[in-house]
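[1] Fold the following.
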Amino acid sequence: MNSTSTTADQGAADRPATFRDVFAVAEFRVIFASFGVFMIGETVKMLALSVLVYERTGSGLLAALAYVTGFLPHALGGVFLLALADRWPARAMMVGYDLLRMAMVAVLAVGAMSPSAMLVLVAVVALFGPVSNAARTALLPEVLHGDAYVLGRSLLSVASGGTQVAGFAVGGLLLGLVGPYGALWLTAVTCGLSALLVRVGLTRRPARIHYAPTTDKPARGAIRETLRVNRTLLADRRIRGLLLAQWLPGSLLVGAEGVAVPYAADLGPGASAGVLLMAGAGGMLVGDLLVGRFVAPARRERWTPWLALLLGVPMLAFVARPSLVPAAALFAVATAGFAYQLGLARRFLDAVPEGRRGQAFGLVSTGMMAMQGLAAAGAGALSEVLAPGIVMALAGAASATATLILWPVLAPAVRPRRSAPVAG
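    Predicted coordinates for the structure are as follows:
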């Protein structure tokens, strides 16, 4: 290859991928569309189930549990079942989970179960949620390559936030038109549609890890295998550092979201926590879109620690108890820093063994959800003894401190070589 073509290849590699590049890939369009349908259905299901449980029991506590029951088992599924994401073909895993959800929602819509039994059913099915999510995430680098993979991840993050907003709007409309049971039946339709899109639109790929009775490596149960590989991944210093870098700075900031309601109440009449939360969601979406689409790959990686620092620093101003509009602006600027994770995307992909991508990506999601829950709970506890503005500033300080500690991991270095495969 002559020097001119080499220079051209390097220039192309350093240019950010475009939306046209990403959506030109038919399989990504299927993943994107099915994920959007999935998220709308999940949001409508949670809303309808919460309303239904409240109507039947009159209990605010049970209604709240109904709203979060689908998420609570996520950590358990991530700890004990993630090996399935690599041991089963991705398409089969995603279709199977959609069909399982469809059957569950149909049973709920019949209305024959008690509220407690409904919650148990939703929790059991949700155990397999992180496995399906991990299969989808691990499939992305097989469909999109180079910087298109990073932009594809950014678009899925944007779709997650946007479809949740759409799901709340659609869910509220459906509840008014057809009631919670009708909304659940329509949710079952979204499950079937998602399964159909994946089954028809994605190519069948074999599982990444195979176990056969004739090999010298005995088959292991999913729970034992998940625990073993989780330990192996966490024992790798490079992978562990990248996991902590993805978990801590953003998760600690979530503590500030956890006290948005008392902060708004503390500002007085006319202040709405919804304004703060929408500003936070908007800042995150805009940050992901701008950094993912318009910042060159090499520059995006150089910006990673600075974007992570952006998460925490604006929140320090909440010590001064800013009014609603400045507070919303600060929150939007801070959450734009979540785009730092895009700078870690390819580095993490390079660091994990190809045969364990599903479990590795699932571990990222599981750890993030667990730490966000802990951060929100901790902030809520602190708000009982400290002013909400002080708690939000402390959340920002904790995020910034974590960024400074993890700076050597967040700062780009020589791209790590791919790890040797984890032993089967």
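[2] going forward, measure contacts and count neighbours with C-alpha atoms only.
    Will do.
[3] so His210 is in which element?
    Using DSSP states H and E, His210 sits in no helix or strand.
[4] and the closest residue to it other than its chain neighbours, how far is that from Val189?
    Closest residue to His210 apart from its sequence neighbours, by Cα to Cα, 6 or more residues apart in numbering: Arg87 at 6.4 Å. According to Cα to Cα, to the nearest Å, Arg87 and Val189 sit 28 Å apart.
[5] wait, doesn't the residue nearest to His210 sit right on Arg208?
    Yes: the criterion here is Cα atoms under 8 Å, and Arg87 meets it with Arg208 at 6.3 Å.
[6] More neighbours: these two, which one.
    Remark: of Arg87 and Arg208, Arg87 carries more neighbours, 21 against 16, as counted by other Cα atoms under 10 Å.
[7] for comparison, sequence B:
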Amino acid sequence: MLRTIVGVKGATFGEVFAVKEFRVLFAGFVLLVGGDMIKMLALSVLVYARTGSAGLSAAAYMAGWLPYVFGGLFLLSLADRVPPRALMVTGELVRALTCALLAFAGLPVWAMLALVLATGVFSPVFMAARSAMLPEVLPGDAFVLGRSLLNMASASAQIAGLAAGGAFLAFAGPSGALWATAGLSVVGAVVLRYGLPHRAARGVAGAGRGVVGRGAVRQTLGVNRRLLADGRVRGLLLAQWLPCVCLAGAEAMVVPYLGGQAQAGVVLAAAAGGMALGEFAVGRFAAPELRERLSLPLAVLLGAPWLVFVAGPGVGWAAVVAFLAVGGLSYQLGLQRRFVDAVPEEARGQAFGLQSAGLMTGQAVGAALVGVLGEVVGPGYAIAAAGGAGVLVALALARVLRPTPASVSV
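    As a prediction, this is how the structure comes out:
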């Protein structure tokens, strides 16, 4: 049975996986993340092989994430205007077609990057449809555990995708790896199409006067303004964005700090392990009320351990620090239920898309800013500065991160 804590029903991972629709969403998500890792790695290698430019290779690796800014600003309303299953299946098919063209068409480098950027503009819409469907499939505390499982799956699928991408590159080359990603996307489309029931679009009937009937761009801008004008929603968005911006800055300096990809890989793998363990421990063993009360100390934990880098730790201690710090990412589990409660149901897809787009954009900005700082003061001090900024941000957001009695009760 579900346990009841202050009116909130606590779920278990077993109960979450017992829901067929969640199993389908989970499988599709794993295929998506793993396929994207293979695609970005293969595209980066393909561009480097064609041009010999490390800069263009890095640009190709990041090209899949850049369109989140544009899509998040102008297109997110589609996540509420179109039935979610249709959007998710379309996203998989677009990804499959993109990878097939990259693998087969012999496009010049500029055309490959343009294709990835153009098709990637809709990625935040497809992801928003998936995220917004989760609380419909998993009500109450089960939604929070579902998010935890997807976060753990994301870390695992990224590692598995990079490993599989390396294997495909070794045996079949970049084109073979891209064909493999196309195949995974087709499988994902089939899983979603036949595993999920049809659900009507949420619509925007309650999103605000004058919003209904607008075009997608005008509607997206209007609803984004309304969401950000709501103090409760804005605070929860900032609480989900800003600590992660500081974390991204610290992680971006790991490679230059250690001076070697192999050593950096050990530290980043430890970080992924800390994330997975933190999500599991907080999701599985913390009751709903406790999970929300842990948000503030866990957000502080996200930044505090990085301060050790002022002492210049070696790879072993750096891995321990990364493991402890990134385990603090589970602070977000305590915000999920309140975020769902705060946003209008008819604009839920756009709200989740805005959260994701802001997070992606903020992490890129954080990595860039700390990178500039690292050029001035050195990587170790830059990592420590990012950690210190993370602690200050968490304390500044304490009123949001620390739940009030009203936010805990249901």
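[8] Please work out the TM-score for the two chains.
    After superposition, the two chains reach a TM-score (TM-score structural alignment, normalised by the length of structure 2) of 0.95; 406 aligned residues with a Cα RMSD of 2.1 Å.
[9] residues in contact with the equivalent of the residue nearest to His210 of structure 1 over in structure 2?
    Aligned counterpart of Arg87 of structure 1 in structure 2: Arg81 (TM-score structural alignment). Applying Cα atoms under 8 Å, 6 or more residues apart in numbering to Arg81 of structure 2 gives the contacts Ala201, Arg202, Gly203, Val204.
[10] would CSV of those with distance to Trp65 of structure 2 be doable?
    Converted to CSV, those look like this (distance: Cα to Cα, whole Å):
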residue, distance to Trp65 of structure 2
Ala201, 26
Arg202, 26
Gly203, 27
Val204, 27
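[11] ok so, going back, how far away is the match of Arg87 of structure 1 from Gly91 of structure 2?
    15 Å.
[12] got it, and Gly35 of structure 2?
    13 Å.
[13] Phe339 of structure 2 too?
    For Phe339 of structure 2, the distance to Gly91 of structure 2 - Cα to Cα - is 25 Å.
[14] neighbour-wise, which of the two wins?
    Gly91 (24 against 21).
[15] any idea what the more buried one aligns with in structure 1?
    Using TM-score structural alignment, the equivalent of Gly91 of structure 2 in structure 1 is Tyr97.
[16] Over to Pro135 of structure 2?
    Applying TM-score structural alignment, one finds that Pro135 of structure 2 aligns to Pro141 in structure 1.
[17] who touches that match in this structure?
    Pro141 of structure 1 makes contact with Tyr149, according to Cα under 8 Å, 6+ apart.
[18] Relative to structure 2, what is the average displacement of the helix or strand where it lies?
    Assigned by DSSP H and E, Pro141 of structure 1 belongs to helix 129-143. Here the mean offset of helix 129-143 of structure 1 against structure 2 after fitting is 0.4 Å, by mean Cα distance after the TM-score superposition for structure 1.
[19] Show me what secondary structure element comes after that helix.
    Where DSSP H and E defines the elements, the next helix or strand beyond helix 129-143 of structure 1 is helix 147-201.
[20] Could you identify the helix or strand that succeeds that following helix?
    Heading C-terminal from helix 147-201 of structure 1 (DSSP H and E), you reach helix 222-235.
[21] In three-state terms, how would Thr4 of structure 2 be classified?
    Of the three states, Thr4 of structure 2 takes strand under DSSP: H, G, I helix; E, B strand; the rest coil.
[22] quick one: contacts for the aligned residue in structure 1 for Val121 of structure 2?
    Aligned counterpart of Val121 of structure 2 in structure 1: Leu127 (TM-score structural alignment). Residues near Leu127 of structure 1 by Cα under 8 Å, 6+ apart: Pro73, His74, Leu76, Gly77, Gly78.
[23] swap in Ile405 of structure 1?
    Contacts of Ile405 of structure 1 (Cα under 8 Å, 6+ apart): none.
[24] ok, the counterpart of it in structure 2 to Val365 of structure 2 distance?
    Alignment note (TM-score structural alignment): Ile405 of structure 1 maps to Ala396 of structure 2. If you measure Ala396 of structure 2 against Val365 of structure 2 using Cα to Cα, the figure is 20 Å.
[25] Please pull up the equivalent of Gly152 of structure 1 in structure 2.
    By TM-score structural alignment, Gly152 of structure 1 lines up with Gly146.
[26] Spatially central residue in structure 2, please.
    Nearest to the geometric centre of structure 2 sits Ser356, at 6.2 Å (Cα atoms, centre = their mean).
[27] How about the secondary structure of it?
    Under three-state DSSP, Ser356 of structure 2 falls in the helix class.
[28] Pro124 is in contact with that one, correct?
    Yes: the pair Ser356 of structure 2 / Pro124 is scored as a contact, 7.3 Å apart, by Cα under 8 Å.
[29] Between helix 147-201 and the helix holding Pro141 of structure 1, find me the angle.
    Angle, helix 129-143 of structure 1 to helix 147-201, by axes from the mean of the first three to the mean of the last three Cα atoms, to 10 degrees: 110 degrees.
[30] Buried residues in helix 129-143 of structure 1, which are they?
    129-141, 143 (16 or more other Cα atoms under 10 Å).
[31] for stretch 298-312 of structure 2, same thing?
    Leu298, Ala299, Val300, Leu301, Leu302, Gly303, Ala304, Pro305, Trp306, Leu307, Val308, Phe309.
[32] Now which residue in structure 1 aligns to the first one?
    In structure 1, the residue paired with Leu298 of structure 2 is Leu307, using TM-score structural alignment.
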